[in-house]
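>>> coordinates only, no sequence provided:
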């Protein structure tokens, strides 16, 4: 069959390419239905990744957050219409110690490898997870982002000490919101503290115990462990503020991505015996755990609906451009695409 792929070829410019694919392969064919724009997609779309990165990775189909419906399975294991969340990480090897999302050989959709902006996506059988029939599709569209927080918490649980009375989360954006929400649900008896810089964003964190502006944090504020969800140059100030307030021998989970190196206070890092845990992307087990968790916690799904910034019907390439431009002006939440092209 001929599959249409909608690729970014240069800054703010998409073109359709055609790929001949066999329907009788071992892949399961999925038709995307709801996609979500990520900040990484925007860096490619606006050309802010830099000329060298763009020349290396373009042309490329964007989007690595999305769900779809099974169209065809040559083995008949999955019926047409089955709702699934698609997994962007694509490993080509296994390692006894290194997770699939940290293997340097793994491919990642919309990062040098075609993403989900296609008529049909051909997925291996471990590259999707079946969703409940009654799933909120607009929330499910950004499941991948939720798995980032789920993966970071899983790594934290394996590496940090067991005193978990108080957590600090730095970052008032989408990832900070999701991380705080999952922690509050997983550690119901723990105090969750959020620090950010934007008042109207912090207003959305009604489910946590304490909220602070980063410029008004009390000197006596203390917590056992922390999650940094800021990214960019701001992560430098967030990490150092966390180091100042964290109780000795706590852990700091780093989730924010920065394009450039940042400076941190290593003297106090050493004096306090702090453990830093880096987390990036996610894999099959994180998607499975996330889908199971959301299925069992409807209240979390209800809170996640707050993150739906806008829902945009996409039937043409111009609709794609309009959605990306709209996303650039959105100050809170996720931009969801109803993929009807």
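Arrived safely, thanks for sending. All of these numbers come straight from a predicted model, not from anything done at the bench. Numbering: from 1, shown residues only.

>>> for the rest of this, base every contact and every neighbour count on C-alpha atoms.
Noted.

>>> mind listing the helices for the protein?
In the chain, the segments counted as helices under DSSP state H are 39-45, 51-57, 137-140, 143-159, 174-186, 199-202, 234-245, 266-271, 284-296, 298-304, 317-328.

>>> centre of the chain to the last one, how far?
Its chain's C-alpha centre lies 20 Å from the corresponding centre of helix 317-328 when counted by C-alpha atoms, centre = their mean, to the nearest Å.

>>> what is that helix packed up against?
strand 13-20, helix 39-45, strand 308-314, strand 334-339 (3 or more C-alpha pairs under 8 Å, 6 or more residues apart in numbering; DSSP states H and E).

>>> ok, which of these comes nearest residue 109?
The minimum distance between residue 109 and the helices and strands packed on helix 317-328 falls on helix 39-45, with 10.5 Å, by C-alpha to C-alpha.

>>> for that closest one, buried residues please.
40, 41, 42, 44, 45 (16 or more other C-alpha atoms under 10 Å).

>>> who's in contact with the residue nearest to the third one when sequence neighbours are not counted?
I take that to be residue 42. Spatially, and ignoring its direct neighbours in sequence, residue 42 is nearest to residue 324 (7.3 Å; C-alpha to C-alpha, 6 or more residues apart in numbering). Counting by C-alpha atoms under 8 Å, 6 or more residues apart in numbering, residue 324 makes contact with 37, 42, 45.

>>> for residue 178, same thing?
Counting by C-alpha under 8 Å, 6+ apart, the residues that residue 178 touches are 146, 149, 304.

>>> quick check: the residue lying closest to residue 68 once chain neighbours are set aside vs residue 85, distance?
Leaving out its chain neighbours, the residue that sits closest to residue 68 by C-alpha to C-alpha, 6+ apart is residue 32, at 3.9 Å. Distance, residue 32 to residue 85, by C-alpha to C-alpha, to the nearest Å: 9 Å.

>>> another one to put next to it:
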């Protein structure tokens, strides 16, 4: 079957390419996609030149849902709404597939979801209810990243979870804080951020603080860092300063450069630093079930949807990325009409 793929050829320049798609596995027609910061780094050309040279041209986007067109396994019916899993294992490994060097990731190691059709293995697709808000469902992948980190945290934490701190007032901080409140309803969830206008959207949190105005005697049991970039250094410093002994620091923020950490105090307090990246099938299933059981989450998550762009042409796609780039909070959703 003929398929059209819309690839980033060079920073800020998309092109169409004709590909042949095999009619095996599950063939999905994308319907709603979501732009991630990683996509923007490719689009803006802010990745190192050698990385861009190696990976481009490539179709972007790894967050999205679609409609099943064909399935040779019989697990899905034509018209089923599904969330697509970008992580693609390439064989067995001793670690989880989302941390395995053997895995490939769409929109990073190979083509993402900006195409007319996407072929996936049946285990790379999870059915979602028809009544799910498609604008929120489009970024289930991002929610699944926070979900898997919280599951790992639950498995290794040994001290009380009375007070949980989230650093970062952006999209991932919002999602992580919301999931923590759902998973640990008896815990106090405190959000630390820089922008008061963003923090005021965290209406479900027990307390919010701007990072320069934190009470002197405040202490937390465990921390979740969702800041990233060079700003993660000051966030981690503040976390180490106010976290209780034997607490866990879960890191989610991505930085292109090395970030210094006060190892002396990590040793003194017996802290555990846990890295988190990407997610796997069980996390997508967990997110879908969590959303089913807690439908009110959609009301909060809708606050993250700041821009919805209909994509009919390559110029529409370019304009959507340009709009997203100047937005400092929220998600840009692409209604994929290609």
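Now that the structure is in, tell me what you want to look at. Quantities reported herein were computed from a predicted structural model and do not represent experimental measurements.

>>> picking up where we left off before, the residue nearest to residue 68 of the first structure matches what in the second structure?
Mapped onto the second structure by TM-score structural alignment, residue 32 of the first structure lines up with residue 30.

>>> now for its match: which residues touch it?
By C-alpha under 8 Å, 6+ apart, the residues touching residue 30 of the second structure are 64, 65, 66, 67, 113, 114, 115, 116, 117, 118, 336.

>>> identify the farthest-apart pair in the residues you listed.
Farthest apart among the contacts of residue 30 of the second structure by C-alpha to C-alpha are 67 and 114. That separation is 14.1 Å.

>>> re earlier: same list (the contacts of residue 178 of the first structure) but as TSV, adding distance to residue 182 of the first structure and neighbour count.
Converted to TSV, the contacts of residue 178 of the first structure look like this (distance: C-alpha to C-alpha, whole Å; neighbours: other C-alpha atoms under 10 Å):
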residue	distance to residue 182 of the first structure	neighbour count
146	9	24
149	8	29
304	10	20
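
>>> kindly indicate which of these lies nearest residue 166 of the first structure.
residue 149 (17.4 Å).

>>> which residue in the second structure aligns with that closest one?
Match for residue 149 of the first structure (TM-score structural alignment): residue 146.

>>> can you check residue 232 of the first structure too?
Using TM-score structural alignment, residue 232 of the first structure pairs with residue 229 in the second structure.

>>> so what's the residue count around that match?
A total of 14 residues lie near residue 229 of the second structure under the criterion other C-alpha atoms under 10 Å.

>>> quick check: it vs residue 236 of the second structure, distance?
Using C-alpha to C-alpha, residue 229 of the second structure is found at 12 Å from residue 236 of the second structure.

>>> rewinding a little: highest mean neighbour count out of the helices and strands packed on helix 317-328 of the first structure?
Highest mean neighbour count among those (mean count of other C-alpha atoms under 10 Å): strand 334-339, with a mean of 24.

>>> quick revisit: Throw the helices of the first structure into CSV and include distance to residue 75 of the first structure, thanks.
Output for the helices of the first structure, formatted as CSV (distance: least, C-alpha to C-alpha, whole Å):
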stretch, distance to residue 75 of the first structure
helix 39-45, 34
helix 51-57, 34
helix 137-140, 26
helix 143-159, 27
helix 174-186, 36
helix 199-202, 47
helix 234-245, 47
helix 266-271, 54
helix 284-296, 21
helix 298-304, 33
helix 317-328, 34
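
>>> who wins for proximity to residue 223 of the first structure among the ones you listed?
For residue 223 of the first structure, the closest of the helices of the first structure is helix 234-245, at 7.0 Å, according to C-alpha to C-alpha.

>>> average gap between that closest one and the second structure?
Once fitted to the second structure, helix 234-245 of the first structure is off its aligned match by 0.5 Å on average (mean C-alpha distance after the TM-score superposition for the first structure).

>>> all strands for the stretch 51-200 of the second structure, in order.
Assigned by DSSP state E, counting those that start in this stretch, the strands in the stretch 51-200 of the second structure fall at 63-71, 81-84, 87-88, 104-105, 118-120, 125-127, 163-167, 188-193.
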